[in-house]
Structure formats: C-alpha cells, structure tokens
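1. Got a predicted structure here, sequence first:
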Amino acid sequence: MSNLIQHVKTGGRFEEVYRYSRLIRIGDWIISSGTAGRNYATREISADVAGQVHQSMKNLSSALAAFGATVRDIVHIRVFITSQNDLVEALETLATYFEGTDPVHAIHCGPLPGGEEVKIELEITCYKPENTEIRREWLLAQPN
C-alpha cells in the first residue's frame, strides 16, 4: 500500500487562504471538502436549491476527474442544508445522480458559511481502487 496522499485544488481563493484541498486521495479512498453550489469561476449561485445541487455536483465531478473518478464512485454523501423546507427537492435532485449506486447519506440542517444565498453544501467519500472493477450487491435487512 502506498503512503502517498494526493491533493486536488480547484483554484478557489479560500483554498489558499484557509489552506485546504477540494479533494484528497489516500489509496483507494477519495474524500472531499464541503462543496457549495456556487460556480467558482463566475462566483454566481442559483437562487433555488436544485440549481445549487446541480452546480455542487458539477464542481465535484470536475475535481473527481483529476483522479479518474466519477460520481458513480461515491459511496457516502453528507448533505448540509440550511432549511428543512428545501430537503425533499434537494434529495430528489441528488437522486438523479445515483441511479444504480445508492450511496449512504447523512443529512445535517443548519446555517452554512458562504453567505445567506448558500442553501446546500455536499461532502463526499469515494471508493476508487486503482486496478479493480467494482461489484455491487444489495441486501435487504429486516426491521426489528
């Protein structure tokens, strides 16, 4: 196993000011920082939560490409959202990215950094082995 940690920077000014990376890769695992639905090139942000989800996933997809990974490699997603009123729309929008992969979710509701216009931030963990094809299996657990 390699002891290499790889970092992806996306050129955002806060990455330099606050000294963080958009993604890191440690072996087969890729972990992201929280990623808002802001277009980092133009600084624009959609007024609706669905638009912010799409932009956040676009931001993450671009960063994942540096490791040859895609959203299909996401196994865990943390959703940070400012309002419960936007939760259903956000989750329905996210679901369009996860057909056939069904990652686990954690959802947190409360204020977010980046201004009042930021409604959602996503943080992901991916499993991306270098030379192995991923197989998936779904099991059904019976409730107690």
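-> Thanks, I have it.

2. Only C-alpha atoms from now on, for both contacts and neighbour counts.
-> Fine.

3. now the helices for this protein?
-> In the chain, the segments counted as helices under DSSP state H are 13-17, 49-65, 87-95.

4. Need the contact partners of the second one.
-> Surrounding helix 49-65, the residues in contact under the criterion CA atoms under 8 Å, 6 or more residues apart in numbering are 8-10, 22-23, 35-39, 45-46, 70-71, 86, 89-90, 93-94, 118-122.

5. what about versus this one:
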Amino acid sequence: MTTPQIIKLNSGSPMETRDSYSRLVVVDNWIFGSLTAGRNYQTRELSSDPAEQARQCIANIKGALEAVGSSLADVVRANIIIPSREDIPVVLPVVAEAFRGIDPANVLTCAPLSLADFKVEIDITAYRGAGAAAQQRLKVTL
C-alpha cells in the first residue's frame, strides 16, 4: 500500500493559526478547502459589499488552488454560505460567473458566519486534473 502525499496549505490568515486549520488539505489529487471569506489576505481589508466579498473569496480560492497545482476548473463541489437572504441576488451571479462552464455540484446555505462582517464564505472540494478530463453532460427530466 502506497502512503498518500498530503499537503496542508496555510494562506497567512491569523485565524488558521489560532484555530488550527489549513486553507487547503490535499490528499493525492483530492483537494479539500476550508470556508474561505472575502478578506484580502495581503492587505487584511474586508469590503462591506457582498459582491466584492464574493469576488475576493473566489480570488482567495483560486490563489490557494494554484499554489498546489490546481485551478478553479478542478472544483467538483462548492458550498456557499450567505448569512443574509437579501445578499443572495448579488452574491450568486459572482459565484456563477466564476464557475460558468465548470458547473460543480453546489450547496447554498443561509446561516451565520464566524464574523458579523462576513457577507459570504465559500468552501470547495476539487480533484486535481478534473478540469482537463473528458466530461459527459447529461440531462434528466424528473
């Protein structure tokens, strides 16, 4: 039995160190992301605009995936948490644009987040190489 390669990526967020977690954990080609907020990790700035936070979430996720040799195209599942239902119409179009053509399985939940200023958090599961794999798209009418 081969021992899997495991990578634990830290993004520099103080919360990762304080709360003892990794931004991404990679086990062979599987990539498991933590909830990622819309804070700019370099400047520590957090916009009050939900759409801008969603764009920053995607940028943070994209950067983390690229650091482990992956990309948004490899995302197979996205879990989006938006605390306020009123923000759904401005956040979802940003997320949809980022994943257009990738079309991962998707979960949307309205629930409180760890900080009151967070308007959206996203976590992902990816499989390195999934974006380059042949795809079969099926439609079913239920």
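-> Good, I have the coordinates. Everything numeric in this text was worked out from a predicted model, so none of it was measured.

6. How close are the two chains, by TM-score?
-> Taking TM-score structural alignment, normalised by the length of the second structure as the basis, the two superposed chains have a TM-score of 0.92; 141 aligned residues with a CA RMSD of 1.7 Å.

7. Could you write me a PyMOL select line covering just the buried ones among the contacts of helix 49-65 of the first structure?
-> To isolate the buried subset of these in PyMOL, counting by 16 or more other CA atoms under 10 Å, use the following:
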select buried, resi 8+10+22+23+35+36+37+38+45+46+70+71+90+93+94+118+119+120+121+122
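
8. Now, the contacts of helix 49-65 of the first structure that are in strands?
-> Val8, Leu23, Thr35, Ala36, Ile120, Glu121, Leu122 (DSSP state E).

9. Show the contacting residues for Arg72 of the first structure.
-> Tyr97, Phe98, Thr101.

10. I should have written Glu121 of the second structure there, sorry.
-> Leu35, Thr36, Ala37, Gly38, Ala54, Cys57, Ile80, Ile81, Ile82, Leu113 are the contacts of Glu121 of the second structure under CA under 8 Å, 6+ apart.

11. Please report how far the closest residue to the first one other than its chain neighbours lies from Phe32 of the second structure.
-> Right, the one you point to is Leu35 of the second structure. Nearest residue to Leu35 of the second structure, sequence neighbours excluded (CA to CA, 6 or more residues apart in numbering): Asp123, at 4.3 Å. According to CA to CA, to the nearest Å, Asp123 of the second structure and Phe32 of the second structure sit 8 Å apart.

12. With Ser48 of the second structure instead?
-> Distance check for Ser48 of the second structure against Phe32 of the second structure: by CA to CA, it reads 27 Å.
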